[in-house]
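*Asks:* The sequence and its predicted three-dimensional model are supplied below.
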Amino acid sequence: MITQEFAKLWWKLSKDLRTHMETELAPTLTEGQLTVIELLLGSGKDKMKPSDFIDHLDTTPAAITTLLDRMEKNGLIARERDAKDRRIVWVVVTEKGLQECERGVQIRERFLQAYLSRISSHNQQLLVYLLGKVANA
């Protein structure tokens, strides 16, 4: 069946990517931490509240707090109180976080490019188009 073959190939690619990212990002960054920094940088704002991550990370508030605690301890993010409402805590990316994000994106780009280079440029575009159709169905 096509669905079984798709699932098998998708699982292999996902596993290979996860393994590569975790190995290459260590010890200063994890793939989850890279995702948080990318969310912060791509949010259109310079900061987000911890609760803003819930929809994007598909995890619990407690797990997000633990993740942010580790990131803050490692200097990747900082937490700042809102100037007008001290109850609000903002998460911001530090300079180290920016550098690590850049490094992480380059690692991912090189890995994916190595995989995609196995097919022609036209087929790469077609693959991205078709995956977009599947993902947005």
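*Replies:* Looks like it arrived, so ask away. Numbers count the residues shown, from 1 in each chain.

*Asks:* use CA for all of it now, contacts and neighbours both
*Replies:* Will do.

*Asks:* which residues sit against the lengthiest helix in the chain?
*Replies:* When every helix of the chain is counted residue by residue (DSSP state H), the longest turns out to be helix 2-25. With CA atoms under 8 Å, 6 or more residues apart in numbering as the test, helix 2-25 has contacts from Thr30, Glu31, Gly104, Ile107, Arg108, Phe111.

*Asks:* list the buried ones in the helix or strand just after that helix?
*Replies:* Remark: after helix 2-25, the chain's next helix or strand is helix 31-42, criterion DSSP states H and E. Within helix 31-42, the residues that count as buried by 16 or more other CA atoms under 10 Å are Glu31, Gln33, Leu34, Thr35, Val36, Ile37, Glu38, Leu39, Leu40, Leu41.

*Asks:* second one coming, line it up with the first:
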Amino acid sequence: MEKTELDLLEEADWLFRKMVRKFVKERDKIIIEGVMLPGFLILKKIIQEGEQRLTDLADELDLTSGAITAICDKLEDRGFAVRKRHNEDRRIVLLEITDSGREFIERNNDIGLNLISVLFSGFSLEEIQLQIDVYRHLINNLEGLAGEILSLAKENENKKDSTIQKSHFLTY
């Protein structure tokens, strides 16, 4: 039996959601010397780009402000990072890596490469490029998704109100 367009869209949607859930579940199992993977990624980013604003880190890693605070607390508790206030704007909180944090990243430098290698194992370079194109397209499609769906829901709600008014009118 040939699948319809709707069948294919529903399967793609289901597999996409399953992949995201599975990735998050597996990611959350990765704890290196008491540091979860997002903390590891934060330290790597600081090494590459210098101290970071907490709000920027939260945005880039798609974390809530509460989650970024909890991760930074753990990094500070382990002695891998320190928070400090921006010199010119005291409202801005920056995260800086410590010498212990640099040693931690150096000691575990192969983790990032192995993570990517395992994740994309078995794909040809052409398939990886196709995935990159698909992910960029999906990210673009996600912009404004909530607004569009909520607008449609509002239209549907208005249809309901209109239907109720018509049926009420017809009963008289």
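*Replies:* Right, received. Where do you want to start? Here the structure is a predicted model, which is why all the values come from computation and not from measurement.

*Asks:* What value does the TM-score take for this pair?
*Replies:* Superposed pair, TM-score by TM-score structural alignment, normalised by the length of structure 1: 0.68. Supporting alignment: 130 aligned residues with a CA RMSD of 3.1 Å.

*Asks:* circling back: is it possible to get TSV of the buried residues of helix 31-42 of structure 1 that adds distance to Ile54 of structure 1?
*Replies:* TSV is the format used below for these (distance: CA to CA, whole Å):
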residue	distance to Ile54 of structure 1
Glu31	16
Gln33	14
Leu34	15
Thr35	12
Val36	11
Ile37	14
Glu38	14
Leu39	11
Leu40	13
Leu41	16
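
*Asks:* quick check, nearest of the residues you listed to Ile88 of structure 1?
*Replies:* Nearest to Ile88 of structure 1, judged by CA to CA, of those is Leu40 at 16.3 Å.

*Asks:* Could you measure from the closest one over to Cys101 of structure 1?
*Replies:* 11 Å (CA to CA, to the nearest Å).

*Asks:* does the equivalent of Gln129 of structure 2 over in structure 1 count as helix, strand or coil?
*Replies:* The alignment partner of Gln129 of structure 2 in structure 1, by TM-score structural alignment, is Gln125. Recorded secondary structure, Gln125 of structure 1: helix (DSSP: H, G, I helix; E, B strand; the rest coil).

*Asks:* what's the burial count for Gln125 of structure 1?
*Replies:* 12 (other CA atoms under 10 Å).

*Asks:* for Thr23 of structure 1, same thing?
*Replies:* 13.

*Asks:* What is the equivalent residue in structure 2 for it?
*Replies:* By TM-score structural alignment, Thr23 of structure 1 lines up with Lys29 in structure 2.
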